[in-house]
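Undergrad: for reference, the sequence and a predicted model appear below.
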Amino acid sequence: MNKILVTGGLGYIGSHTVVALQNAGYEVVIIDDLSNANVDFVDRIASITNVKPSFYEIDLKNQEKVNQFFRENKIDGIIHFAAHKAVGESVEKPLMYYRNNLVGLLNILDGMKDFNTDNIIFSSSCTVYGQADKMPIDENTSLKKPESPYGKTKQMGEEILEDFSNAFNKKVICLRYFNPVGAHSSSKIGELPNGIPNNLIPYVTQTAAGIREYLSVFGGDYPTKDGTAIRDYIDVNDLADAHVLAIARLLENKNKTKLEFFNLGTGTGSTVLEVVHAFENANNIKVNYQIKERRLGDIVEAYANNSLAAQELNWQPKISLTESMLTAWEWQKSI
């Protein structure tokens, strides 16, 4: 049984990926510093899969503890999620983002190099494209300077991985996701941000639940059909499945080059208000929202061409936006 390390494995996408990996028969070890996650997700994962993953509370910026982990564990592959991830916060706290997102990655790569782990999946982002000139975005779309320090850390992470792969003959897949939404159908895991949410859907669900007075929609004057920004909303369970396929591709030596990139999105762009209305219609509930100023670091639109992932990973998103809105609300009601 291959042993997979999932960093940030108690976070939103990480926890769903741990479930998918365990269901696919992998042994999973989680590292998380609990800065934006809750330790009870270990038991929540176990209640879904009937297997309790190993868990280490480690700050990846601590190189000594990372090295100790690698000394104690023989790892076949790594899925690296651990990172701060809020665009707006990264504009306000750039040094925190550069330190956390890049030093953590470097320490993991040192561990791979020194303890002979050959395979890593990097949690990247469509933010590496900046505001692309044309839609949909495919993997050959030229990378622009990202609009936020968060996006810059993802672009720098990819560049670091390219040099790392070339220097040490390691296999790397960078998965560039668009906007994850939804929750597990069991309602046992989902997105649980600390404080005011930076992502749209937990902000919507918390407003619907009365936790927030209203949803702030950042920007009503974009050049779109209703003035709100366009994104590609992909269900988190579909994303998790893509990580399982990607790690298998590396472990089975099916990768075509040492470094590969895949976009993960639905291929459909939706405005913020379209998503709000999809949530309202799916759950028969009204969401109080107010249009606010645009948020620094945000782009006008981004949605994916996902045909390369379909061709090479045999991956297709299966879950509709309506279904994602239902599971997101069921999750919110359960917490």
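TA: In hand now; what should we look at?
Undergrad: only C-alpha atoms for contact and neighbour calcs from this point on.
TA: Fine.
Undergrad: name the element Phe164 belongs to?
TA: Remark: Phe164 resides in helix 149-168, with elements defined by DSSP states H and E.
Undergrad: buried sites along that helix?
TA: 149-158, 161-162, 164-165 (16 or more other Cα atoms under 10 Å).
Undergrad: what does it contact?
TA: Identification of contacts with helix 149-168 by Cα atoms under 8 Å, 6 or more residues apart in numbering yields 84-87, 90-91, 94, 97-98, 101-102, 105, 109, 113, 122, 124-125, 127-128, 130, 145-146, 170-172, 174, 258-259.
Undergrad: in strands only, show me those.
TA: 122, 124-125, 171-172, 174, 259 (DSSP state E).
Undergrad: can you list the buried residues of helix 149-168 in CSV and add distance to His243?
TA: Shown next, in CSV, are the buried residues of helix 149-168 (distance: Cα to Cα, whole Å):
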residue, distance to His243
Pro149, 25
Tyr150, 21
Gly151, 20
Lys152, 22
Thr153, 20
Lys154, 17
Gln155, 19
Met156, 21
Gly157, 18
Glu158, 17
Leu161, 17
Glu162, 19
Phe164, 21
Ser165, 19
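Undergrad: alongside the first one, take a look at this:
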Amino acid sequence: MPQTVLVTGGAGFIGSHTCVELLRSGHEVVVLDDHSNSSPEALERVAKIAGRPVAGTHIADVRDRRSLDAVFAHHPIDAVIHFAAKKAVGESVQIPLTYYDINVSGTIALVSAMHDHGVHRLVFSSSCSVYGDATTVPLTEESPTAPTNPYATTKWTCERILADLCRHLPDLRVLALRYFNPAGAHPTGLLGEDPRGVPNNIMPFLTQIAVGRRAELGVFGNDYPTPDGTGVRDYIHVVDVAEGHRAALDHIDDEPGMRVFNLGTGRGASVLELVRAFEEASGRPIPHRVIERRPGDVAELVADPAKVAEAWGWSARRDLAAMCRDAWNFQQHNPYGYVH
């Protein structure tokens, strides 16, 4: 049934793609975003792709209870998808207090506002980074959690808080989605990853090198216990991630309490494999050199997505070549991002 969904961080990379999927599925969408790492232009493009706009846009910090209360008072919210957070591993090592303040305090403020306004359904954007330096891959939802950096610890902390709240608030339903390195862009070329400043994720760094905005890629270490020594990650197309969030909304009432699902492809690619795939997709060389390991990084993170496939029938449908092709398509059409 169509619902009115509040999407925090809805103008961001994953949030904007999720808004498209929700609108196309008949839901009404309300967005809260402070645009600290996003552009209002993304929501204009969401409307172009979906054929209709979001029902409301609120520029605010997710920690601001007054703004949250105003959103819930103004719209008949049925469920919340919570993306609003800081998300860079390396940056979190440098400014850990900021990460705890925004990611954990923001989640608490949001759930508190939900509770006060009688909203009991939450899809929480978690991360594969909660598994830490895994000894065995692929990772199931039952694999041990051992965060190695402040970003991962904030996500793990939020999961623990939400699980405990579900034990004490019987009406609360939470789906925590742990996803593995979203990449790519919308195939229309209208939506993509447009970070502020120096990209913290590898794909926008590659696209900016290919378009001439940056000189070379620094590869953080080549001495990991992986086939070519560089870190291995389960890259997943951002549209697959968005479709996973839409599916979560469809299944949030299947069981009470909190449940955790991995969203991934089950296939890992090293940094150098990704570089080669992007060179093939773009037809451009990507200069790169090995530099020191980045604090908080781990050797390999690859999902076992069997649980979500069995529960919802969801699986990632787009491969690494599609991620590279779509990311390059967005960058070619938007060489400086969402700047007019």
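TA: Here it is on my side, so go on. Small disclaimer: the values here were computed from a predicted structure and weren't measured.
Undergrad: put one on top of the other, what's the TM-score?
TA: TM-score for the superposed chains, counting by TM-score structural alignment, normalised by the length of the first structure: 0.97, backed by 331 aligned residues with a Cα RMSD of 0.9 Å.
Undergrad: between the buried residues of helix 149-168 of the first structure, which is closest to Asn36 of the first structure?
TA: Of all the buried residues of helix 149-168 of the first structure, Tyr150 has the smallest distance to Asn36 of the first structure: 15.6 Å, by Cα to Cα.
Undergrad: which two of the ones in strands among the contacts of helix 149-168 of the first structure have the greatest separation?
TA: The largest separation in those, counting by Cα to Cα, is between Ser125 and Lys171 at 18.8 Å.
Undergrad: higher neighbour count, the two?
TA: Per other Cα atoms under 10 Å, whichever of Ser125 of the first structure and Lys171 has more neighbours is Lys171, with 24 against 21.
Undergrad: measure the equivalent of the more buried one over in the second structure to Arg63 of the second structure for me?
TA: Per TM-score structural alignment, the equivalent position to Lys171 of the first structure in the second structure is Arg173. According to Cα to Cα, to the nearest Å, Arg173 of the second structure and Arg63 of the second structure sit 21 Å apart.
Undergrad: distance between stretch 82-95 of the first structure and the chain's centre?
TA: With Cα atoms, centre = their mean, to the nearest Å as the basis, stretch 82-95 of the first structure stands 14 Å off its chain's centre.
Undergrad: meant to ask about stretch 203-210 of the second structure
TA: 18 Å.
Undergrad: and stretch 27-42 of the first structure, by the same measure?
TA: 15 Å.
Undergrad: list the buried residues of that stretch.
TA: Using 16+ other Cα under 10 Å as the test for burial, stretch 27-42 of the first structure gives 27-33, 36-37, 41-42.
Undergrad: all helices of the stretch 1-150 of the second structure, in order?
TA: 13-24, 41-50, 65-74, 89-94, 96-99, 106-116, 150-168 (DSSP state H, counting those that start in this stretch).
Undergrad: mean shift between the longest one and the first structure?
TA: Going back to what we said before, that points to helix 150-168 of the second structure. Following the fit onto the first structure, the mean deviation recorded for helix 150-168 of the second structure is 0.7 Å by mean Cα distance after the TM-score superposition for the first structure.
Undergrad: got the angle between that helix and helix 106-116?
TA: Angle, helix 150-168 of the second structure to helix 106-116, by axes from the mean of the first three to the mean of the last three Cα atoms, to 10 degrees: 20 degrees.
Undergrad: which PyMOL command selects the buried ones in the contacts of helix 149-168 of the first structure?
TA: Here is the PyMOL command that picks out the buried ones among the contacts of helix 149-168 of the first structure, judged by 16+ other Cα under 10 Å:
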select buried, resi 84+85+86+87+90+91+94+97+98+101+102+105+109+113+122+124+125+127+128+130+146+170+171+172+174+258+259
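Undergrad: from Tyr177 of the first structure, how far off is Leu10 of the first structure?
TA: On the measure of Cα to Cα, Leu10 of the first structure and Tyr177 of the first structure end up 18 Å apart.
Undergrad: ok, now Ala83 of the first structure?
TA: Distance, Ala83 of the first structure to Tyr177 of the first structure, using Cα to Cα: 14 Å.
Undergrad: repeat that for Arg99 of the first structure.
TA: For Arg99 of the first structure, the distance to Tyr177 of the first structure equals 22 Å [Cα to Cα].
Undergrad: and these two? Which one has more around it.
TA: When neighbours are counted by other Cα under 10 Å, Arg99 of the first structure and Tyr177 differ, and Tyr177 comes out ahead with 22 against 15.
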